[in-house]
Structure formats: structure tokens, C-alpha cells
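Participant: need coordinates for the below:
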Amino acid sequence: MKNKRVLITGAAGFLGSHLCDRFTQEGFQVIGMDNLITGDLANIEHLFKLPNFEFYHHDVSNFVHVSGKLDYILHFASPASPIDYLKIPIQTLKVSSLGTHNLLGLALEKKARILVASTSEIYGDPLVNPQPEEYWGNVNPVGPRGVYDEAKRFQEAITMAYHTFHGLETRIVRIFNTYGPRMRLNDGRVLPTFIGQALRGEDLTVFGDGSQTRSFCYVDDLVEGIYRLLFSDYALPMNIGNPDEITINEFGEEILRLTQADQRLICKPLPTDDPKQRRPDISKAKQILGWEPKVSRSEGLKITYEYFKQIEDKNQQFKDFTYYNKHPVVMK
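Facilitator: Model prediction:
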């Protein structure tokens, strides 16, 4: 793959950075692109020394130009946590509409295959469980989550329009809850929020009664599924996630055992339109890609916890350094 060139948007984000790792390791010439509105260069700084990686600081909601040939595009630029897309709703809508339009146009110009990152959120608060790709969803378009849900639904629609009208090679991955190193602590998603609270000695916040469910997929498994989907012949949306479903209460207890914390779970009101169930039907991924998750939740959580613990320790060291520089100890 040394002569194959791939553009990865959202390259400095959680998933984008792991995809940059995978494609550089596979020998691709990788172009990372990110406007850093939610991404962090620290996630990809280890790649800057590689001869097959380059980075562009750019917002794909504006016109996108890449010189030279381009074989593949992976569009992963988008806020993905409730805190982010509630804080920057217009940018969230633009990156999945204008941004996707720009990248589809670029793919058409370059005759490149494009894979776009959709989400389980297109199913909204589902009325069926598990959620198969044929399910159209139960989404409130004008609710607080609508800016993300509808942006992704439009993204799928315009991608399929380019596929059917222009004959563009497209792939659509519907990503379910994913976790692993490089997530941001306290980004509003349940796993980093729970671990962050446990590390700080705070009670774990459960919204609603905790009976709602989620299904957590470790990032390495997700990247493998995305990689296989890109090189498959399947153009319709495909679920990639881990069908091992767990309630939020059960998950909170797992985090408390993992972190050996003495805290407890406390309940707060459930946010508007928060989904009650999340579990992917991955029958298509198994049949077409020969893919299913390999990393158990217990194994993945240990790795993720160690990562967050290192981050929290560094943050505390920085706070201590800042404090003692502002309040030096005077020896008498």
C-alpha cells in the first residue's frame, strides 16, 4: 500500500488518530486533516516524524483541496459527545452537511473511494432492540440532540445520493459506543465521565434510573471493522459495534470495582431524548466482513483506565507545579 494515499478527516480526534495509526502502519501515505475544535495534536504528535504522514490544519466545512492523487477518504470530522455538539451546534450541523458535501466532491474529482462515519444516534431513542441497519429510527429533529442525529442522517442521505447518481464508491459505517485511550475525560460520554469521577473521588452520576443500556466496543476492534468495510464491496450502511449490552447501573458498578473507589452511584434527571437502549445487530458485519469484536470489556476497560489514570496524574502534577510556582515555599 506504499503508493496508496488516504485522507483522514478528524485526524486529531479519538477515532481519527487511531485510524491514522492503522493506515500509517499498513504503509499508506496518510494525510491527516483537523480544525482542532475538539481534536488534540497530542493524539498524533508521534506520527509527525513518519515519512508517510502529513497534517493539514483545516476545517472541512470550507472548500477542501488536496494536491496530487488520492485513493481513499475517511470522513471522521465531527463533534461526537453531547457536551461538544450542544456547545457548538452550528459547527456540528455544518461538518456533516457542508463538510460531507465538500469531501464527496473531492472524492468524485479524485476518483477516490470515501467512507463516512455515521453513528448509532441515527436510530434515536429506538423502539426495537437490537438495532438492525434496516431500522429507520425514532429521532426528534428539533430536540437538543437533533443537531447531531439529523446531521448524521443527512450525511448518510447525501452519501448515498452521490453513490447512486454519480456512481461514486462510498461506504457508510454506523458506529456504536466506542472507548479506549485518547478519549477525553469528562466529554459527556458515560465511560470517561464515570472514570473521571472515580479518579477524583466523586460519586458517579447516573442519569435517569440507570436501567438504560449501552454496548461498548474497544477502539482496536472498531478500527479493524472500519478497515475491512473500506475494502469491502458493500455500499449500504453497516453497524460496527459490540453487542454485549449492559445497563448503566451495572456499568457504573464495574467502574467502581475497576477503580477500587469507595464512591456510590447517584441519580439525576434523564436528559431529553436520551436513548433507553443501544445494542447493535452486527449480523451483516459478521457475514460480509467476517468481523466481530475480540476485546472483552474487562480487558479494554483495564487499558483505558490506565490511560486515564496517567492523564489525571499528569494533570495533577501540572496543577501542583503551577501552585508551587505561584506560592513558593520560603525556607526560614
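Participant: going forward, measure contacts and count neighbours with C-alpha atoms only.
Facilitator: OK.
Participant: the strands in the chain, which residues?
Facilitator: Here the chain has its strands, by DSSP state E, at 5-9, 29-34, 53-57, 72-75, 113-119, 170-175, 178-179, 204-207, 213-215, 217-218, 238-240, 245-247, 265-268.
Participant: most tightly packed of those strands?
Facilitator: Ranked by mean neighbour count under mean count of other C-alpha atoms under 10 Å, the strands of the chain are led by strand 238-240, which reaches a mean of 28.
Participant: list the helices and strands it packs on?
Facilitator: On a contact count with 3 or more C-alpha pairs under 8 Å, 6 or more residues apart in numbering; DSSP states H and E, strand 238-240 meets strand 170-175, helix 219-230.
Participant: run this one through as well so I can compare:
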Amino acid sequence: MPAAVVAGLGSWLPPRVVTNHELTRRLDTTDEWIRSRIGVTSRHVVDPGTATSDLAVEAARRALRSAGVPAAGGVLLATTTPDRPCPATAPEVAFRLGLGAVPAFDLAAVCTGFVYGLATGAGLIASGILESLLVIGADAYSTILDPEDRTSSVIFGDGAGAVLLRAGDPEEPGALGPFDLGSDGELADLITVPGGGSRQRSSRTPPDRGDQYFKMDGRAVFGNAVARMAGSSQSALDKAGLRTSDVDRVVAHQANARILDAVAAELGMDRERFVSNIARVGNTSAASIPLALDHAVRDGELRAGHRVLLTAFGGGLTWGSTSLRWPGTGLPEEQ
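Facilitator: Reported below is the predicted structural model:
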């Protein structure tokens, strides 16, 4: 069976930058607290009228150009902030990219969405349904945050990242390794937007104030994120016949700098092997891993031949991991 091979990479951040100092002018917090607790100094935020599809299209265009191809056989968009509840956003993204009547659909796994998307793409390619697929992680989290909530407002940023997957040989650079995926719906309320769905709407009562905004139990999420990402990482490595010592770079979901520290400690790995761009972009949810990959290549931190571990944790609860040998050539597009 063919393997799914990473052939292109691109990302996009909205131009507007919001620093910690700007947030401290309207929230009861300090730059020192945000840096020490979250590890963020700034984040990018969409301007009024900019939607998730706008971010996704820009990232996807760069992924296609980096691969040197004009089109892809389909679009998978991982997002928690679709342009509308209905229809899915991916078909519009495919249309704006000029891809024609290709299959296009959204995937909802919150911050694990990109890894779930890679696994789905790998299955579509291995089965012969598609020869290539754009897997995009894009979120405009600023649109679902309570502007008065000092906890969530300082964590999240907006952005998009994309890879082009193509059919290839399982042994070639860029081929995705075995996946480990999991979920725990018993803890769904740890990360949630309570209002706007069928459960709230079917009650025939107006949502409580603030229910349209993102809510998270930070303390409980921290422990679950560390345990699940560490456990999933080890499982994915075991399936690939790899040890932690074989891994050159870990690109984990950029949830929180302290979570990255704790996952590294749990795996017994040097923190220096963990790629991190959270300081300048914050937690970008489904866009987190492809954005970190793109920035790491541009910064020279990730190079051809590196053995890379990808791992994520998000609402649902969901988690997932995989590995690959970084292909390098043509990645990412020069800007």
C-alpha cells in the first residue's frame, strides 16, 4: 500500500500582533505572570471580517507552492472555529484554491485536529481513494474567547498551517509512520463551548451569559495533557520501532510552555529537542503543529533527515501522535 508522504508545507498568521502589554491594559494580569505561567509574549489576532477560511487558504497556497504543484486531490480542514456552523468550511477553501470538485470536509478534534487529519489523510491515500490531500489546521480562537476572561485571552492566538500529503513509498523521507490516537468523552466538559449546539438549542432556553465563549478547566487539562501526550508519544514510537533516543525533534501541540517541559520530563528527553514557537504565537489550536513545523524549518531548527515526533492533545478529550523522517527538500516555500 502507498504511504502518505509530506510533500509541501506552509503557514499563515494574521498581520495584527497583540502583545502581553496590550492585554494588561484591559485585563487584571501582568506580562511577568503570562510569561512565567504560559510562556507567551505575543499572539496574532484576526482583524474584523477575517475568518478561518481566509487563514486556511493562505496557508494552503503556500503548501502547494512549496511542493511545486498547482493543485491537490482533496482538502481536509481541522478547525474548532468554522466560518459557519453549516456548511463545512473546507469546500469553500477548495473552491478559493481553484481545486475544482474535489472532496473537501472539516474535522473537529480541537487541538488534536491536525494529527487526526494526518491519520485520516494517510488512510485515504493508503486505500487508493486519493493521490494527494491538503491537510490544514486553522483556527481563529479570538472569535470564541471571552474578552473579559484573563485566563483564556492570554493563551490563544489565531493562525493556520498546512501540509500537502501525496502517495509515496513507506521508506522514503516524509512518509508518515504508525499513528496512536485516543479519546475520552467522559471528560468532554474540561474544554468546551457550552452554547450554540444542539444540546443547548433543543432546551428551548436562551444560553447563559458567556456560554457562547470557550471555557477550560486549566488545572485538570494540564495533568491530562501531560499524561496523554507522553503516553501517546511512547505508543507511536513503539509502533514505529523507535526509541526516544532516536528522535531528533519533538513538535508537540503548543498548549503551554510548562506542559512542554513536563512532557519532556515524562519522556526522559532533553527539552532542547522540543520545538517551541508558543512565545510568539500562543496556542493556535489545530494550527499549532504545522505552524511550529514551518517556523522550525525557517529557523534552521528542523533539517532534512531529522527523525520527528508529532504529538497533540485537545478537547474531546482527544490525543494523538505519529513520527516521520523530515524530507527537507522544497520545504517550506520561501517568503
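Participant: after superposition, what's the TM-score here?
Facilitator: For this chain pair, the superposition-based TM-score is 0.28 by TM-score structural alignment, normalised by the length of structure 1; 174 aligned residues with a C-alpha RMSD of 7.4 Å.
Participant: wait, doesn't residue 233 of structure 2 sit right on residue 322?
Facilitator: Yes. The criterion here is C-alpha atoms under 8 Å, and residue 233 of structure 2 meets it with residue 322 at 7.3 Å.
Participant: show me whatever sits in contact with both of those two.
Facilitator: Between them, residue 233 of structure 2 and residue 322 share these contacting residues under C-alpha atoms under 8 Å, 6 or more residues apart in numbering: 180, 309, 310, 311.
Participant: re earlier: turn the strands of structure 1 into JSON lines, including distance to residue 255 of structure 1.
Facilitator: Shown next, in JSON lines, are the strands of structure 1 (distance: least, C-alpha to C-alpha, whole Å):
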{"stretch": "strand 5-9", "distance to residue 255 of structure 1": "32"}
{"stretch": "strand 29-34", "distance to residue 255 of structure 1": "32"}
{"stretch": "strand 53-57", "distance to residue 255 of structure 1": "36"}
{"stretch": "strand 72-75", "distance to residue 255 of structure 1": "32"}
{"stretch": "strand 113-119", "distance to residue 255 of structure 1": "25"}
{"stretch": "strand 170-175", "distance to residue 255 of structure 1": "23"}
{"stretch": "strand 178-179", "distance to residue 255 of structure 1": "13"}
{"stretch": "strand 204-207", "distance to residue 255 of structure 1": "9"}
{"stretch": "strand 213-215", "distance to residue 255 of structure 1": "14"}
{"stretch": "strand 217-218", "distance to residue 255 of structure 1": "15"}
{"stretch": "strand 238-240", "distance to residue 255 of structure 1": "24"}
{"stretch": "strand 245-247", "distance to residue 255 of structure 1": "12"}
{"stretch": "strand 265-268", "distance to residue 255 of structure 1": "11"}
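Participant: what about those, which gets the closest to residue 147 of structure 1?
Facilitator: strand 113-119 (13.0 Å; C-alpha to C-alpha).
Participant: report the inter-axis angle for that closest one versus strand 5-9.
Facilitator: Here strand 113-119 of structure 1 runs at an angle of 20 degrees relative to strand 5-9 (axes from the mean of the first three to the mean of the last three C-alpha atoms, to 10 degrees).
Participant: ok so, going back, quick one: closest of the strands of structure 1 to residue 83 of structure 1.
Facilitator: It's strand 204-207; of those, that one is closest to residue 83 of structure 1 (C-alpha to C-alpha) at 14.6 Å.
Participant: can you name the next helix or strand after the host helix or strand of residue 55 of structure 2?
Facilitator: Per DSSP states H and E, residue 55 of structure 2 falls inside helix 52-67. Next along the chain after helix 52-67 of structure 2, taking DSSP H and E as the criterion, comes strand 75-78.
Participant: what subset of the shared contacts of residue 233 and residue 322 of structure 2 is buried?
Facilitator: Neighbour counting by 16 or more other C-alpha atoms under 10 Å classes 180, 309, 310, 311 among these as buried.
Participant: what helices or strands is the strand or helix carrying the second one leaning on?
Facilitator: Just to be clear, that refers to residue 309 of structure 2. Using DSSP H and E, residue 309 of structure 2 maps to strand 307-314. Judged by 3+ C-alpha pairs under 8 Å, 6+ apart, strand 307-314 of structure 2 is in contact with helix 113-126, helix 218-240, strand 249-252, strand 318-325.
Participant: deepest-packed of these, please.
Facilitator: Mean neighbour counts were taken over those using mean count of other C-alpha under 10 Å, and the top value, a mean of 26, falls to strand 318-325.
Participant: that one to strand 307-314, inter-axis angle?
Facilitator: Going by the same axes, to 10 degrees, strand 318-325 of structure 2 makes 170 degrees with strand 307-314.
Participant: ok, back up a step: could the helices and strands packed on strand 238-240 of structure 1 be laid out in TSV, adding distance to residue 109 of structure 1?
Facilitator: Shown next, in TSV, are those (distance: least, C-alpha to C-alpha, whole Å):
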stretch	distance to residue 109 of structure 1
strand 170-175	14
helix 219-230	19
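Participant: so which of these is nearest residue 297 of structure 1?
Facilitator: helix 219-230 (11.1 Å).
Participant: from the contact counts, what lies against the closest one?
Facilitator: On a contact count with 3+ C-alpha pairs under 8 Å, 6+ apart, helix 219-230 of structure 1 meets helix 14-25, strand 170-175, strand 178-179, strand 238-240.
Participant: how about the strands of structure 1, which one is nearest residue 259 of structure 1?
Facilitator: strand 204-207 (11.8 Å).
Participant: now the angle between helix 52-67 and the helix or strand harbouring residue 139 of structure 2, please.
Facilitator: Residue 139 of structure 2 belongs to strand 132-140 when assigned by DSSP H and E. Interaxial angle of strand 132-140 of structure 2 relative to helix 52-67 (the same axes, to 10 degrees): 140 degrees.
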